[in-house]
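Trainee: fold the following and give me the result.
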Amino acid sequence: MNDATTPIGDPLAVTRNWLEKAVIGLNLCPFAKAVYVKQQVRFVLSDASTPEALLEELIEELVLLRDTPAEQIDTTLIIHPEVLTDFLEYNDFLENADAAVETLDLQGILQVASFHPQYQFAGAAPDDVSNYTNRAPYPILHLLREDSVERAVAAFPDPDVIIERNIETLDKLGVDGWNKLLAGDKPH
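Mentor: Below is the predicted model of the structure:
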């Protein structure tokens, strides 16, 4: 599996594999394991085929997350394999996601984070391994509660270390190691 091919299999299962092996397994997000093991992560497989349909679904999920106690759903992953598969289009759509948060008067309450198979940080080369901190098998809109993020960051002595550690981890792993990890092989 790499960013040039589409993953094979059920998008929910492939996303869970990525979350378990990469995000949690490599400890890319030290806050993910707790909500995952408590089954407080909602996985939504979108059948949207247009950005407009995805935006409608995003709004529904923002309202659901707002209205549901964190003990039941702390965070939501909207996996949308049929729309915004081009990273630049996806990146442009994030303005609409932020506008939806604002329209619903949820700024400071909920936020939308981004994951994409072709994710590329500004100023980074497309093949830079640091991009893999935000690469997922499918485009994903990650809905987060601001208070959960603040609690997690407050519990971590130096959150800036997370970014540095992630880059070191991915540098050691390399792209081949990343692909082997997600394929189920042990990276060297």
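Trainee: drop to CA atoms for contacts and neighbour counts, all remaining ones
Mentor: Fine.
Trainee: which residues in this structure form strands?
Mentor: 41-45, 75-79, 110-115, 140-145 (DSSP state E).
Trainee: turn these into CSV, including distance to Leu26 and mean neighbour count.
Mentor: Formatted as CSV, these follow (distance: least, Cα to Cα, whole Å; neighbours: other Cα atoms under 10 Å):
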stretch, distance to Leu26, mean neighbour count
strand 41-45, 18, 17
strand 75-79, 19, 23
strand 110-115, 16, 20
strand 140-145, 19, 22
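Trainee: show me the one of the ones you listed that comes nearest Arg165.
Mentor: The closest of these to Arg165 is strand 110-115. By Cα to Cα, the value is 18.8 Å.
Trainee: let me know the angle separating the closest one from strand 140-145.
Mentor: 150 degrees (axes from the mean of the first three to the mean of the last three Cα atoms, to 10 degrees).
Trainee: for strand 110-115, give me every contacting residue.
Mentor: With contacts defined as Cα atoms under 8 Å, 6 or more residues apart in numbering, strand 110-115 is touched by 62, 66, 94, 97-98, 101, 134-136, 138-146.
Trainee: here is a second sequence; please produce its structure as well for comparison:
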Amino acid sequence: MQTWLQTFVVGHDICPFAGREFRRRAIRYAVSAGDAMEAMLEALVAECQRLDSTPEIETTLLIFPRGLEDFDDYLELLSLAEALLDSLGYEGIYQLASFHPDYVFDGAERDDPANFTNRAPFPTLHLLREASLERALRHHDDPEGIPARNIDLLREPDSPALSLARRILDARG
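Mentor: Model (predicted):
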């Protein structure tokens, strides 16, 4: 995951805000040991509590190496996780970004290179501090253009970013 973050996400500026936090070592990589939905949600709550009590951690990548190989199962976890954060009063405090090795945007073809913007070596919930995200977005010239720029980058013929993303995902297996 660190290689994916450093070489793909930061290296190709997929997320223009990740580089600063990567260099500051303010990103936590947490691995969920459980493969049952309940254990995964408990891991999410634990990471929220860790962020609550540890301001030097800017963001957490909660990684699920087992139990979410099927993308539909992952989408179920994501839906439950969002509802859980809301029910615990974390709406407006933390935001989830989602990544899965087989990520496919609704309405997109499976082989569309745009899907690689949300593909990672393992199913992952990315917990972001909403206040930090809002602050970063205010200082970016074109935050609304980030997704389109990434899609264009990955859809370029012979895209080095797409080639790298595919190599990283292939290497995990």
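Trainee: can you redo the strands of the first structure as TSV with distance to Ile162 of the first structure?
Mentor: Converted to TSV, those look like this (distance: least, Cα to Cα, whole Å):
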stretch	distance to Ile162 of the first structure
strand 41-45	21
strand 75-79	20
strand 110-115	16
strand 140-145	18
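Trainee: which one of the ones you listed lies closest to Ala125 of the first structure?
Mentor: Closest among the strands of the first structure, using Cα to Cα: strand 110-115, at 16.9 Å.
Trainee: whereabouts in the second structure does that closest one align?
Mentor: Counting by TM-score structural alignment, strand 110-115 of the first structure falls onto residues 94-99 of the second structure.
Trainee: how close does the matching stretch sit to the first structure?
Mentor: By mean Cα distance after the TM-score superposition for the first structure, the fitted stretch 94-99 of the second structure averages 0.9 Å away from its aligned residues in the first structure.
Trainee: biggest helix in the first structure, by residue count?
Mentor: Secondary structure assigned by DSSP state H gives helix 160-183 as the longest helix of the first structure.
Trainee: give me every residue that touches the alignment partner in the second structure of Ile79 of the first structure.
Mentor: Taking TM-score structural alignment, the alignment pairs Ile79 of the first structure with Ile63 from the second structure. Taking Cα under 8 Å, 6+ apart, we find Ile63 of the second structure in contact with Tyr29, Ala30, Val31, Ser32, Phe122, Pro123, Thr124, Leu125.
Trainee: Ile63 of the second structure and Val31 of the second structure: what is the separation?
Mentor: To Val31 of the second structure, Ile63 of the second structure is 5 Å away according to Cα to Cα, to the nearest Å.
Trainee: do the same with Glu47 of the second structure
Mentor: Counting by Cα to Cα, the gap from Glu47 of the second structure to Val31 of the second structure is 10 Å.
Trainee: repeat for Arg119 of the second structure
Mentor: Arg119 of the second structure is 17 Å from Val31 of the second structure, by Cα to Cα.
Trainee: about what we covered before: so which of the strands of the first structure is nearest Phe156 of the first structure?
Mentor: Of all these, strand 140-145 sits nearest to Phe156 of the first structure, with 17.0 Å by Cα to Cα.
Trainee: how far apart are the closest one and its match in the second structure?
Mentor: For strand 140-145 of the first structure, the mean deviation from the second structure after alignment is 0.5 Å (mean Cα distance after the TM-score superposition for the first structure).
Trainee: any idea of the angle that strand forms with strand 41-45?
Mentor: For strand 140-145 of the first structure against strand 41-45, the angle by the same axes, to 10 degrees is 150 degrees.
Trainee: what helices or strands is strand 140-145 of the first structure leaning on?
Mentor: Packing partners of strand 140-145 of the first structure (3 or more Cα pairs under 8 Å, 6 or more residues apart in numbering; DSSP states H and E): strand 75-79, strand 110-115.
Trainee: understood, closing this out.
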